[in-house]
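# Generate coordinates for the sequence data below:
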Amino acid sequence: MAIEIKAPTFPESVADGVVATWHKKPGEACSRDELLVDIETDKVVLEVVAPADGTLVEVLKEEGGVVLGEELIARFEAGAVASPTDPVEKETAQPEATSATAEEPILSPAARRMADEKGFSPADITGTGKGGRVTKEDVVRHAEQNPLVTSPVSSPVASTAPKVDTVTPVFAGERVEKRVPMTRLRAKVAQRLVEAQQTAAMLTTFNEVNMKPVMELRARYKDQFEKRHGVRLGFMSFFVKACTEALRRFPAVNASIDGNDIVYHGYQDVGVAVSSDRGLVVPILRDAEAMTLADIEAKIREYGEKAQAGKLGIEDMTGGTFTLSNGGVFGSLLSTPILNPPQSAILGMHKIQERPMAVNGQVEILPMMYLALSYDHRLLDGKEAVTFLVTIKELLEDPARILLEL
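Below is the predicted model:
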C-alpha cells in the first residue's frame, strides 16, 4: 500500500522548515516508528518516522530543501521490502548487504552528528544499542579510546571513489579556516536578538543581592526537600518565585507592546533560558505564579534533559511573558541580557562571588550576586524598572517575604 510521507504541521509561529538529515535512503526497508528524516525549524528539530513496516520508495525533498507544513516529502510502500528479482542476484547481493551492514552500522541522529564532528568512521565504532545500533555513548567511548583521530576515515568501499572531500594534513604555522552553514535555530536566535536591539528602547539597570539567606535556607532543608519531593532544591526556584511576586506587584513588567496597544497578561509564563548543543532555547514555565518550589525545580530539570536530548517541542517554547537568564552557571560575573521579544523585560542572574561588604558598620564577607534587568523603556519608566529589581532583591534577602507575600 502506497503512503505519502508529509512534513509535520507547523504552528503559526513557524513558517517553514529545512530537511536536515535523511536517515533512510530510497529502497531501504524500515520498521514501524523508525526514524526517517529530521526537519529543522526555527525552534526545534521535528522527527518524521515510518508509518508502518515497509520501504522508503522515493525522496521528494533532499537534505537542505525548504518544506512547508504538511508538504509531501517522500513516498512510502507499506509491507513492501526491496529484494532482487533474479535468484542469482539475490545470492550475490546478500553477502554485499551483510558486508555493508557490518561496515556501516545504524547510528542514532545524535551519534551520527558527534561521529561526523570528531571525524570517526561509523564502521570503526562498536554499537551497544538494540540490534547493534551505535549510540552517543558509544561514540564518546570510542573517542576516549582513540584520542588522536582528527580527520574522517574513509571506509574500504568509499576508498575507490575520487577523494573529493580528502582532508589535507595540517602543518605547524598553517592558518586553517572552516565554513559550516548556520543552523535554523542559530539563525533565528541571531535574527531575533538583532530585532530586539533595533526595535526596542532597551536599557539595563543593575543591583546586587546577598545570597546568604537563600543559601542557608537551602543548606538547611535541601535533604528533606529532595526526600519529600524527589527533586533537588536549587536557586532557580527561589528566583522564579521572587519574580512572580514582583510581577504581580508591577504588572507593566509582565506586559508587552502590540502596535499602539499595551497588552497586560493576567498570567505569568516565565521563560528560563537553557543552553543546548544546538544553541540557546527558552522553554516556558506556564502559570509560574501557581507553581510550588518543587514544581518549578522538577519542570526546569525536565526541560534541561529534553534540551540536551533535542526533544523540546514547539509547545514547550511558545509564549512567555518574562524571561530569566542564568549566566552564572558559566562563570559570568556581570552582563547585560537582551530582551526576548515581545516581552518587555528580562532578568540576568550571575555568579555568586564572595566579597567584603559593609554590614551595620562592620565588614563581612558575603556571597553576593549581581542582578541585571534589561527592559523596554518605551513601556517601562526607570523608576518602575528599578523598583521592580529592588523588590526581587528584598524578597531574596528575606525569603520569608515570598511565603508571606510581604
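# C-alpha only now, for contacts and for neighbours.
OK.
# List the buried residues in the longest strand seen in the chain.
In the chain, with assignment by DSSP state E, the single longest strand is strand 362-376. Residues Leu366, Pro367, Met368, Met369, Tyr370, Leu371, Ala372, Leu373, Ser374, Tyr375, Asp376 are the ones in strand 362-376 that count as buried (16 or more other C-alpha atoms under 10 Å).
# Please apply the same query to stretch 270-283.
Using 16+ other C-alpha under 10 Å as the test for burial, stretch 270-283 gives Val270, Gly271, Val272, Ala273, Val274, Ser275, Arg278, Val281, Val282, Pro283.
# Pull the contacting residues for the third one.
This means Val272. Applying C-alpha atoms under 8 Å, 6 or more residues apart in numbering to Val272 gives the contacts Val282, Pro283, Ile284, Leu285, Ile300, Thr323, Leu324, Ser325.
# Equivalent analysis for the fifth one, please.
Residues in contact with Val274, defined by C-alpha under 8 Å, 6+ apart, are Leu280, Val281, Val282, Pro283, Gly304, Ala307, Ser325.
# For it, which non-adjacent residue is closest in space?
Distances taken as C-alpha to C-alpha, 6 or more residues apart in numbering put Val281 closest to Val274, at 5.3 Å, once the chain neighbours are dropped.
# returning to that earlier point: sort out which of the contacts of Val272 are in strands and list them.
Using DSSP E, these in strands are Ile284, Leu285, Thr323, Leu324, Ser325.
# I'd say the fourth one and His350 touch.
It refers to Leu324. No. Counting by C-alpha atoms under 8 Å, Leu324 stays clear of His350, with 10.9 Å between them.
# Next, show the common contact partners of these two.
By C-alpha under 8 Å, 6+ apart, no residue touches both Leu324 and His350.
# Surely Leu36 is in contact with Pro51?
No. If you go by C-alpha under 8 Å, Leu36 and Pro51 don't touch, sitting 9.7 Å apart.
# All the helices of this protein, in order from the start?
87-103, 109-118, 136-145, 184-199, 212-229, 236-249, 293-308, 314-317, 382-397, 400-404 (DSSP state H).
# List the buried residues in the fifth one.
Burial within helix 212-229, assessed by neighbour count using 16+ other C-alpha under 10 Å, is assigned to Lys212, Val214, Arg218, Lys222, Phe225.
# try the fourth one
By neighbour count with 16+ other C-alpha under 10 Å, helix 184-199 contains the buried residues Arg184, Leu185, Val189, Arg192, Ala196.
# Another sequence for comparison is provided below:
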Amino acid sequence: MATEIRVPTLGESVTEATIAQWFKKPGDAVNADEPLVELETDKVTVEVPAPVAGKLDSIDVKEGDTVEVGALLGSILEGAAGAASAPAAEAAPAAAKAAPAAAAETVEVLVPHAGESVTEAEVGEWSVKVGDVVKADDILVELETDKAAQEVPSPIAGTVVEIAQATGATVEPGNLLCKIAKGDGAAVAAAAPAAAAPAPAVSGTSMPAAPSAAKMMAEKGLSADQVAGSGKRGQVLKGDVLAAVAAGATAAPAAAPAPAAVRAPSAPTDEVREERVRMTKLRQTIARRLKDAQNTAAMLTTYNEVDMKPIMDLRKQYKDIFEKKHGVKLGFMGFFTKAVTHALKEIPAVNAEIDGTDIIYKNYAHIGVAVGTPKGLVVPVVRDADQMSIADIEKEIGSLGRKGRDGKLSMADMQGGTFTISNGGVYGSLMSSPILNAPQSGILGMHKIQERPVAINGQVEIRPMMYLALSYDHRIVDGKEAVTFLVRVKESLEDPQRLVLDL
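Okay, here's the model as predicted:
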C-alpha cells in the first residue's frame, strides 16, 4: 500500500516552499518519523518526516522546485519488508536517526502559542544540549517575541535526543524545537555526535546555501561570507540574502573576497575592539514603537514639582503598621498611582486614545508601570487601579515587578493600558521627557527626590523635592488640560488627605 508524502502547513503567512534537499532516494528504506526531505521558506527550514515505515517508492519533485502547501512530494510503500530489503550501508543513517525512537518513546517539543498577535519568536539560549537528562518542567530554552520572553519547559522526564532549532533562529507556533526520549537516561548512547547543541549561525558553514538563496546570491553578486545564515546548521536562506542586501551588502570585487562585516569598522585597529550583537525581538519592538510614537503623536511635555515631605512623613509614621497588616512595604508608587487615577477622573482626555477620526474615552484606569529588565523596558499593567486601595496597588506592582525581572510576564500582563507611569528616579534621573506609550495619550515621568531650598510661608526651607513630567498627545489633550492634570497630581501628593476624601 502506497502512502503519499505531502507539503505540511508551514504557517499562516507561508504558502509555498522550495525543495532544499532530499535525504533519501527511491528504493531506500525509511522508518516512521525519519526526515525525508528539507523544505526552505523565507523564514525557516522544515524537515518533512516519513508518515510510515517502508520503502521510498517515488519522488515527484526535485531539489530546487517550488511547491505549495498540500502538494505531493512523493510516496512510500508501507511494510517492514521494504525497509529490511534496503542495503545495510544505505540504511545505517536511518538506523542511527531511528535509534532514539527504538530505545524509548520520543516526545516532540513544539513552539507554543504566545498570543493572538504573536506569529513568530526568536530562539534564545538553550539550557540543555543533546544527551542531557531532564526532569519534567525543567527549562529547555527561552523564546523571545516582540512583546516578552517565554521559557519552554520540558513536558516529560527523559533525555534530549535532538535539538532542531539553533539559537537566533526565527520560529513560528507549532515548529519543532527539540525531541526528548522518555525515561531516565534513555537513548543517551544513541544520540549522534552531529546532533550537538546548536550555536549561533556564522558565515563559513559547511551547509550549502538553499537553492533559492544560492540563485539570489549569484544574481546579486554576493559571496557566502557576506551573508549570515539563520537556517539549520547555519544554512543560508532566501530571507538571509534579502536581509544582507537591505543592510547594504554589495557585490564583492573580483580581485579579493568581500569582508564578512556589513559595516566596516571606524578604523582597522578598532575592529578587534568592536562587538556586533543582534537586537532581540523585544528591543526591536521597543525601538519601533518609540519611533512610531514620535512620528504619529503631536507630543509635548509639561513640568511641575512636588514637595514629597508629606508623603515621606506619612510613610515613616505608618510603614511598619502597613507592612504588618498588608504584607507589603508602603512605597511611593501606590500614592502616585492613586493620585493619577484621581486626576484622570477630572481630565478624561488624558485617559483616552485616538482611533482614526474617533476619540475613545476610557471609563476605567488600567495603569501601566514601566519596569526595567535585563532584556529591556516592559510595561505591565495594573488593571482597574481606580478601584483599588493603595495596599492592593502596592501588592500588584510588586508582583508584576518580580515577574518582569524573572522573565515571567505574559502577554495578558502587558496589554490594555490606558496611561503609563515611568519612574526614572530609581536610576538617579533628575529630569527627563518620557515618550508616549502608543496609543495612550499620556505618560507621567517621576524623578529623583532631591533636597532643595524652597520658599514656605515666606521662609526658605530645605525640602525633598521631585520634578514631575507629563508627556501628552496634543492632538487630543489641550495644554490647559495637561497642566491641570499635573497640578491635580501635585495637590494629591502634597496633601494626601485628598486621596482619602476623594477630593
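# tm score of chain vs chain?
Overlay of the two chains. TM-score (TM-score structural alignment, normalised by the length of structure 1): 0.75; 322 aligned residues with a C-alpha RMSD of 2.2 Å.
# one step back: redo the ones in strands among the contacts of Val272 of structure 1 as a markdown table? Include distance to Ser335 of structure 1 and neighbour count.
Output for these, formatted as a markdown table (distance: C-alpha to C-alpha, whole Å; neighbours: other C-alpha atoms under 10 Å):
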| residue | distance to Ser335 of structure 1 | neighbour count |
| --- | --- | --- |
| Ile284 | 22 | 25 |
| Leu285 | 23 | 25 |
| Thr323 | 15 | 26 |
| Leu324 | 13 | 22 |
| Ser325 | 10 | 20 |
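# from these, which two are the most distant?
The largest separation in those, counting by C-alpha to C-alpha, is between Leu285 and Ser325 at 13.3 Å.
# Can you find the partner of Glu384 of structure 1 in structure 2?
Aligned by TM-score structural alignment, Glu384 of structure 1 pairs with Glu481 of structure 2.
# Please report the number of neighbouring residues for its match.
Using other C-alpha atoms under 10 Å, Glu481 of structure 2 has 18 neighbouring residues.
# repeat for the one 3 residues further on
Using other C-alpha under 10 Å, Thr484 of structure 2 has 15 neighbouring residues.
# So for it, what's the nearest residue that isn't a sequence neighbour?
Ile347 (7.9 Å).
# Please tell me how far that neighbour sits from Arg475 of structure 2.
Ile347 of structure 2 sits 15 Å away from Arg475 of structure 2, going by C-alpha to C-alpha, to the nearest Å.
# Would you mind confirming that Gly376 of structure 2 is in contact with Lys281?
No. Taking contacts as C-alpha under 8 Å, Gly376 of structure 2 lies outside contact range of Lys281: 10.3 Å.
# residues shared between the contacts of those two?
In contact with both Gly376 of structure 2 and Lys281: no residue, using C-alpha under 8 Å, 6+ apart.
# burial of the counterpart of Ala358 of structure 1 in structure 2, as a residue count?
Aligning on TM-score structural alignment places Ala358 of structure 1 opposite Ala455 in structure 2. Per other C-alpha under 10 Å, the neighbour tally for Ala455 of structure 2 reads 10.
# gap between the closest residue to Ala455 of structure 2 other than its chain neighbours and Asp495 of structure 2?
Of all residues not flanking Ala455 of structure 2 in the chain, Glu461 sits nearest, at 6.2 Å (C-alpha to C-alpha, 6+ apart). Note on Glu461 of structure 2: its distance to Asp495 of structure 2, by C-alpha to C-alpha, is 18 Å.
# Then Val160 of structure 2?
Val160 of structure 2 is 61 Å from Asp495 of structure 2, where distance means C-alpha to C-alpha.
# Looking at these two, which has the bigger crowd around it?
Using other C-alpha under 10 Å, the more surrounded residue of Val160 of structure 2 and Asp495 is Val160, with 29 against 16.
# Alignment lookup: Ala246 of structure 1 to structure 2.
Under the pairing rule here (TM-score structural alignment), the equivalent of Ala246 of structure 1 within structure 2 is Ala343.
# Contacts only, for Ala352 of structure 2.
Neighbouring residues of Ala352 of structure 2 by C-alpha under 8 Å, 6+ apart: Ile359, Ile360, Tyr361, Lys362, Thr418, Gln440, Ser441.
# Could you do Ser410 of structure 2 as well?
Per C-alpha under 8 Å, 6+ apart, neighbours of Ser410 of structure 2: Ala148, Gln150.
# Dead centre of structure 2: give me the residue that sits there.
For structure 2, the residue whose C-alpha lies nearest the mean C-alpha position (C-alpha atoms, centre = their mean) is Thr145; its distance is 2.0 Å.
# How about it: what's its closest non-neighbour residue?
Nearest non-adjacent residue to Thr145 of structure 2, counting by C-alpha to C-alpha, 6+ apart: Ala121, 4.5 Å away.
# Next: Ser471 of structure 2.
Thr301 (4.1 Å).
# again with Leu293 of structure 1
In space, and not counting its chain neighbours, Leu293 of structure 1 is closest to Ser237: 5.3 Å by C-alpha to C-alpha, 6+ apart.
# Cross-check the contact I'm expecting between that neighbour and Glu289.
No. Counting by C-alpha under 8 Å, Ser237 of structure 1 stays clear of Glu289, with 11.3 Å between them.
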